[in-house]
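Undergrad: okay, predicted coordinates and the sequence, questions at the end:
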Amino acid sequence: MNLINLQVILTFLFLNTFRFVVSKQLSLTKLKGQNLIKKPFQKNLNLSSKNKLDLEIYSEALCPDCQQFILGSLQRALNSDIILDYLNIQIYFYGNAEEVLDPQTNLFSYRCQHGPKECEGNRVSNCIMNKINPIKKAIELIICLEEEIKRYAQIQMVNYDKILIKCYQKKKITNQELKRIIKCYSGEEGNILQHFAAQKTESQTELQFVPWILVNGKYDIQQYSAITKDLILFVCDYYKQNRSVKLPFCQQKEVLI
């Protein structure tokens, strides 16, 4: 048995043992209030750069249109190593779900558009966005997650434990990073982050579908169409038209702008 296979087996055993322990403790946990909810999602944003273009994406783990955007326009943009020097991206996974507070545990339960597996995927994805830095690495892991989800013939068969282990190997995240994700989505913190994603999503009173994309806090159908078609072209065009700046990765797009 080689070292990689041994590491995968040990990681899988840790994952299942941790999930069992957390499941026994979950009913005893309590939400800690708004202070713990609001801060985590902010740390992946480079808020010190006020000149960056802000992109807020509201998504669902098993939404076909969301998968198409994440595995298409967003993935192609991420292949440009410097695009995130000009773009802040945050993704919230909740979409058309519903949440209900359990008064006994003071935790939230969820009903999702594409079933329980989507609720689980939303929680995993929110934990990835919160626990993995830098943001490019987090989004690359989200992309891997969506790629692996699409390999399943039936939604009911989706296994996020196995998917995380595959992405752990493919994207070369560390064992500590994997453990942070598992601890988050298996426990109270995942519930808190899911609630925050719900609050953020429900605050978008105009939201009609997902993916729902805001540019600098506003939704515009023309911008949405441009972003979902070609995010790089949109960023190039935005900086050229609004700031008279030609970005270094835009040369190949000049003909289209």
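TA: Cool, the structure landed.

Undergrad: contacts, neighbours, all on C-alpha from now
TA: OK.

Undergrad: for the closest residue to Asn96 other than its chain neighbours, helix, strand, or coil?
TA: Setting aside the residues directly before and after it, Asn96 is nearest to Gln113 in space (C-alpha to C-alpha, 6 or more residues apart in numbering), at 5.9 Å. Assigned by DSSP: H, G, I helix; E, B strand; the rest coil, the conformation of Gln113 is coil.

Undergrad: so the closest residue to Gly190 other than its chain neighbours is in which element?
TA: Leaving aside its chain neighbours, Gly190 sits nearest to Cys184 (4.9 Å; criterion: C-alpha to C-alpha, 6+ apart). Cys184 belongs to helix 175-186 when assigned by DSSP states H and E.

Undergrad: ok, second structure coming up, stack it against the first:
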Amino acid sequence: MASDSLTKLVLFACVLLLTFSENLVAGDSDKVKLNLYYESLCPGCQEFIVDDLSKIFDYDLYTITHLKLVPFGNAKLSDNLTITCQHGEEECKLNALEACAIRTWPDPIFIQGQLNVRISFWQITLDVRKLSMIVKMVIFRERYLILRYATQTISLKPPHEYVPWVTLNGKPLDDNVQSMDDLMAQICKAYKGKTALPKVCNSSALMSKSPKRKVWKLQVLCR
């Protein structure tokens, strides 16, 4: 069974997932395509979603970004379409639950208004076991979503080497992207649409090439 702290972290990650959208809305064709390939019980994925990816909303970058979450990661898909997850069956269940959340709440602006994504995940006390009945109903109904995510992950070119795996306009992040500031700067640079750039894109601190830039927080990768 996952520890209490891990359970709370996963659940908060699920709350954050409700603030993001897989579906396109009007005007998204001009947005920068930011895809995250991950798995629910990977510690590095959890840290990235909670501590780093949430800054897309903190700095209004969601206005120029189409964020797509793909919950499959390092899972394996057999010839008979059986899925084996890296961290066991519990991870497969949570991946299915998150796939349901991504599908059910397609409007990030609405959900952003309903949830305070700054809530500390340490205050969440739900137990994953209490979600078992919900998950059982979700798994069958959402199985085709997981298979679609499996196809999207397996079809990556070049293939993903670990998770979290992030692509920007279809290309994996290169070695020059070493912090969330780097990633935000790349998003600002890649945007070619007509919407006004968020204020952070004009920040000299963000766009500078200072050698004192913070080290990328993500240190735990799942391979």
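TA: Nice, I can see it. Keep in mind it's a predicted model, so treat the numbers as computed, not measured.

Undergrad: need the contact list for the equivalent of the residue nearest to Asn96 of the first structure over in the second structure.
TA: Under the alignment (TM-score structural alignment), Gln113 of the first structure pairs with Gln86 in the second structure. Applying C-alpha atoms under 8 Å, 6 or more residues apart in numbering to Gln86 of the second structure gives the contacts 74-76.

Undergrad: counterpart of Trp105 of the second structure in the first structure?
TA: Using TM-score structural alignment, Trp105 of the second structure lines up with Ile132 in the first structure.

Undergrad: if you could redo that for Phe72 of the second structure, that was the one I meant.
TA: Aligning on TM-score structural alignment places Phe72 of the second structure opposite Tyr94 in the first structure.

Undergrad: how many residues are close by its match?
TA: 32 (other C-alpha atoms under 10 Å).

Undergrad: likewise Arg19 of the first structure?
TA: Neighbours of Arg19 of the first structure (other C-alpha under 10 Å): 17.

Undergrad: re earlier: tell me the contacts of the match of Trp105 of the second structure?
TA: 138, 177.

Undergrad: after the lengthiest helix in the first structure comes which helix or strand?
TA: Counting residues, the longest helix found in the first structure (DSSP state H) is helix 3-25. The C-terminal neighbour of helix 3-25 of the first structure among helices and strands, as given by DSSP H and E, is helix 34-38.

Undergrad: the following helix or strand past that following helix vs the second structure, average distance?
TA: Counting by DSSP H and E, the element after helix 34-38 of the first structure in chain order, helix or strand, is strand 53-59. Following the fit onto the second structure, the mean deviation recorded for strand 53-59 of the first structure is 0.6 Å by mean C-alpha distance after the TM-score superposition for the first structure.

Undergrad: Gln222 of the first structure in helix, strand or coil?
TA: Under three-state DSSP, Gln222 of the first structure falls in the helix class.

Undergrad: quick one: the strands in the second structure, in order.
TA: Ranges of strands within the second structure are 32-38, 65-71, 76-77, 83-84, 165-168, 171-172, based on DSSP state E.

Undergrad: could you dump those strands into CSV and include distance to Phe121 of the second structure and mean neighbour count?
TA: Below are the strands of the second structure laid out as CSV (distance: least, C-alpha to C-alpha, whole Å; neighbours: other C-alpha atoms under 10 Å):
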stretch, distance to Phe121 of the second structure, mean neighbour count
strand 32-38, 19, 23
strand 65-71, 20, 22
strand 76-77, 30, 16
strand 83-84, 28, 16
strand 165-168, 23, 19
strand 171-172, 29, 16
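
Undergrad: what about the helices in the stretch 151-257 of the first structure?
TA: Secondary structure of the stretch 151-257 of the first structure (DSSP state H, counting those that start in this stretch): helices at 160-170, 175-186, 188-202, 221-229, 231-243.

Undergrad: pick the most buried one from those helices.
TA: Among these, helix 188-202 has the highest mean neighbour count (mean count of other C-alpha atoms under 10 Å), at a mean of 22.
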